[in-house]
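Novice: structure for this input, please:
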Amino acid sequence: MVTLDRRLTPATDRVALDCLRGVIERPSYTPGRPARLAAWLADLMTAPDGRRDRQVNFGADVTVIETRGGWCFVQAAFDGYCGWLPAAALATGLPPLTHRVTAPATHVYPAPDMKQPEQASLSIGARLSVAGIEGRFARLGTGGFVPVQHIGDQPATDPVAVAERLLGTPYLWGGNSRWGIDCSGLVQAALTACDIPCPGDSDLQRADFPVADTIRRGDLLFWPGHVALAMSPDRMIHATAFAMAVIVESIPQAMARIDAAGEGPFLGIRRPPLALPATPA
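Specialist: Here you go, the predicted model:
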């Protein structure tokens, strides 16, 4: 029998994607249908009304595999993570994505006027369809306006600098936004902002990147169930339940603290590929 990681397996107990024919048995198979997250943020759950595994931000593309009782089982396009989210959070036929939120967070306004009451808030990493620029605001193809200072149409080039924008963000298990993030969510946000593909959970991240012998800026540092991003050979940034926030720590001091708490051992260093410089617009 084939054993597949449920987090990355696009199948429920009733339906699987066509690519799994001959791999797992299900009553039916589907090519899936494309959709996009139209909610500002949504939990990706283990079951309808279940436990949060991860989160997806506004504009995330997904493949819908099954719809059941107001819930959709989906696979996220950017990292392959699967789970359930409310069907009402999804939309189809939306304009092409052109930009992403680069600030830690931003507001959506009903008009290009910062004195208007905000309609919603978006986190870093949210993907946008910009239809035009009006003064200091970008007009979204999905409705509303966001400050041009908070968005970009090119990837970042330094994952550590991206992570530093999220200093002080509260810790949230399975979180992927400015309003709450966990250790692997912070790493994923930092790398994907630089167009470096990155899985959603720390064990998947550890398995995905090659081993390194010495610590340099941008390396990932692993403990059981935990990951941090090296800022230098002796400093790191991470989302930690120890502080319930994103913090900067001395690497030697963090190693000693984690060992003393019985949460070790240190599992080593992994090195994501370097981000490529952004292409001028």
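
Novice: all contacts plus neighbour counts: C-alpha atoms, from now on.
Specialist: Noted.

Novice: skipping its backbone neighbours, what lies nearest residue 54 in space?
Specialist: residue 174 (4.4 Å; CA to CA, 6 or more residues apart in numbering).

Novice: all strands of the stretch 101-250 of the chain, in order?
Specialist: 105-108, 120-123, 127-128, 130-134, 137-140, 145-147, 151-152, 176-177, 180-181, 211-212, 220-223, 226-232, 235-240, 245-250 (DSSP state E, counting those that start in this stretch).

Novice: nearest to residue 159, of those?
Specialist: Nearest to residue 159, of all those, is strand 226-232, at 8.6 Å by CA to CA.

Novice: let's see this one next to it:
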Amino acid sequence: MTGAELAIAASALVGTPFLLHGRDPRIGLDCIGVLEAAFRACGQKVTLPNGYSLRSRRLPALADLPAKLGLQETPAPVVAGDVIIVRPSPCQHHLAIATAPGRFVHAHAGLRRVVEGPFLEDWPVIRQWRPHPIRN
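Specialist: I've put the predicted structure just below:
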């Protein structure tokens, strides 16, 4: 799987309903569900953490996430397929998948669906990972 393949898989999820803890694109997805569904669409069998709250002052326990998904931490600039954790507010962390420099797919709780749009500059990037090229 390449970053470009992950970006295409994420883009295909745009319009999916938002559902906290959602893991099935037919029913609904949250931001971690978008990541899981995009990886599955690329042929990667993954099950990501669940049972977290929408708002929290602490970053969720993600220590094993990069290794589990074959991701490597990387500095900017962002390229298609990069996975980022942002902090939209002091009590919220959020995952997004880059589809191009400055554009991301993410599950938008306010709009109640998965969307693609420009990166919001006031959302600080906490972590950024890039897929290792993996062939299925």
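
Novice: overlay the chains and give the TM-score.
Specialist: Superposed pair, TM-score by TM-score structural alignment, normalised by the length of the second structure: 0.69. Supporting alignment: 114 aligned residues with a CA RMSD of 2.7 Å.

Novice: picking that back up, single out the most deeply packed of the strands of the stretch 101-250 of the first structure.
Specialist: strand 176-177 (a mean of 28; mean count of other CA atoms under 10 Å).

Novice: and that one, how far from the second structure on average?
Specialist: The superposed strand 176-177 of the first structure is, by mean CA distance after the TM-score superposition for the first structure, a mean 1.0 Å from where its aligned residues fall in the second structure.

Novice: whereabouts in the second structure does that strand align?
Specialist: Using TM-score structural alignment, the residues of the second structure aligned to strand 176-177 of the first structure are 23-24.

Novice: quick one: contacts for residue 161 of the first structure?
Specialist: Going by CA atoms under 8 Å, 6 or more residues apart in numbering, residue 161 of the first structure touches residue 190.

Novice: quick one on the thing from earlier: now the strands of the stretch 101-250 of the first structure in a markdown table, with distance to residue 84 of the first structure?
Specialist: Listed next are these as a markdown table, based on distance: least, CA to CA, whole Å:
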| stretch | distance to residue 84 of the first structure |
| --- | --- |
| strand 105-108 | 25 |
| strand 120-123 | 21 |
| strand 127-128 | 20 |
| strand 130-134 | 28 |
| strand 137-140 | 27 |
| strand 145-147 | 29 |
| strand 151-152 | 29 |
| strand 176-177 | 16 |
| strand 180-181 | 19 |
| strand 211-212 | 33 |
| strand 220-223 | 28 |
| strand 226-232 | 24 |
| strand 235-240 | 25 |
| strand 245-250 | 27 |
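
Novice: and of those, who's closest to residue 264 of the first structure?
Specialist: Using CA to CA, the strands of the stretch 101-250 of the first structure put strand 220-223 closest to residue 264 of the first structure, at 5.9 Å.

Novice: now what about that closest one, what contacts it?
Specialist: 202, 206, 227-230, 263-272.

Novice: filter those residues down to the buried ones, ChimeraX style.
Specialist: Selection command for ChimeraX covering only the buried members of those, criterion 16 or more other CA atoms under 10 Å:
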select :202,206,227,228,229,230,264,269,270,271,272
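
Novice: looking at the contacts of strand 220-223 of the first structure, which are in helices?
Specialist: 202, 206 (DSSP state H).

Novice: which two of the contacts of strand 220-223 of the first structure have the greatest separation?
Specialist: 263 and 272 (24.2 Å).

Novice: residue 220 of the first structure maps to what in the second structure?
Specialist: That one, residue 220 of the first structure, aligns with residue 83 by TM-score structural alignment.

Novice: look up the closest residue to its match, ignoring the ones flanking it.
Specialist: Residue 83 of the second structure sits nearest to residue 97 (CA to CA, 6+ apart), 4.6 Å away.

Novice: then residue 232 of the first structure?
Specialist: That would be residue 217: by CA to CA, 6+ apart, it lies 4.6 Å from residue 232 of the first structure.

Novice: show me what contacts residue 128 of the second structure?
Specialist: 73, 74, 75, 76, 82, 83, 84, 85.

Novice: just give me the match in the second structure for residue 133 of the first structure.
Specialist: Checking with TM-score structural alignment, residue 133 of the first structure has no match.

Novice: which residue in the second structure lines up with residue 187 of the first structure?
Specialist: Checking with TM-score structural alignment, residue 187 of the first structure has residue 35 as its match.

Novice: for its match, give its distance to residue 122 of the second structure.
Specialist: Counting by CA to CA, to the nearest Å, the separation of residue 35 of the second structure from residue 122 of the second structure is 22 Å.

Novice: kindly report the same for residue 2 of the second structure.
Specialist: Taken as CA to CA, the span from residue 2 of the second structure to residue 122 of the second structure is 28 Å.

Novice: ok, residue 35 and residue 122 of the second structure, which is more surrounded?
Specialist: Using other CA atoms under 10 Å as the criterion, residue 35 of the second structure and residue 122 rank with residue 35 on top: 28 against 10.

Novice: measure the more buried one to residue 75 of the second structure for me?
Specialist: 20 Å.

Novice: just residue 135 of the second structure next, same as before
Specialist: From residue 135 of the second structure to residue 75 of the second structure the distance is 24 Å (CA to CA).
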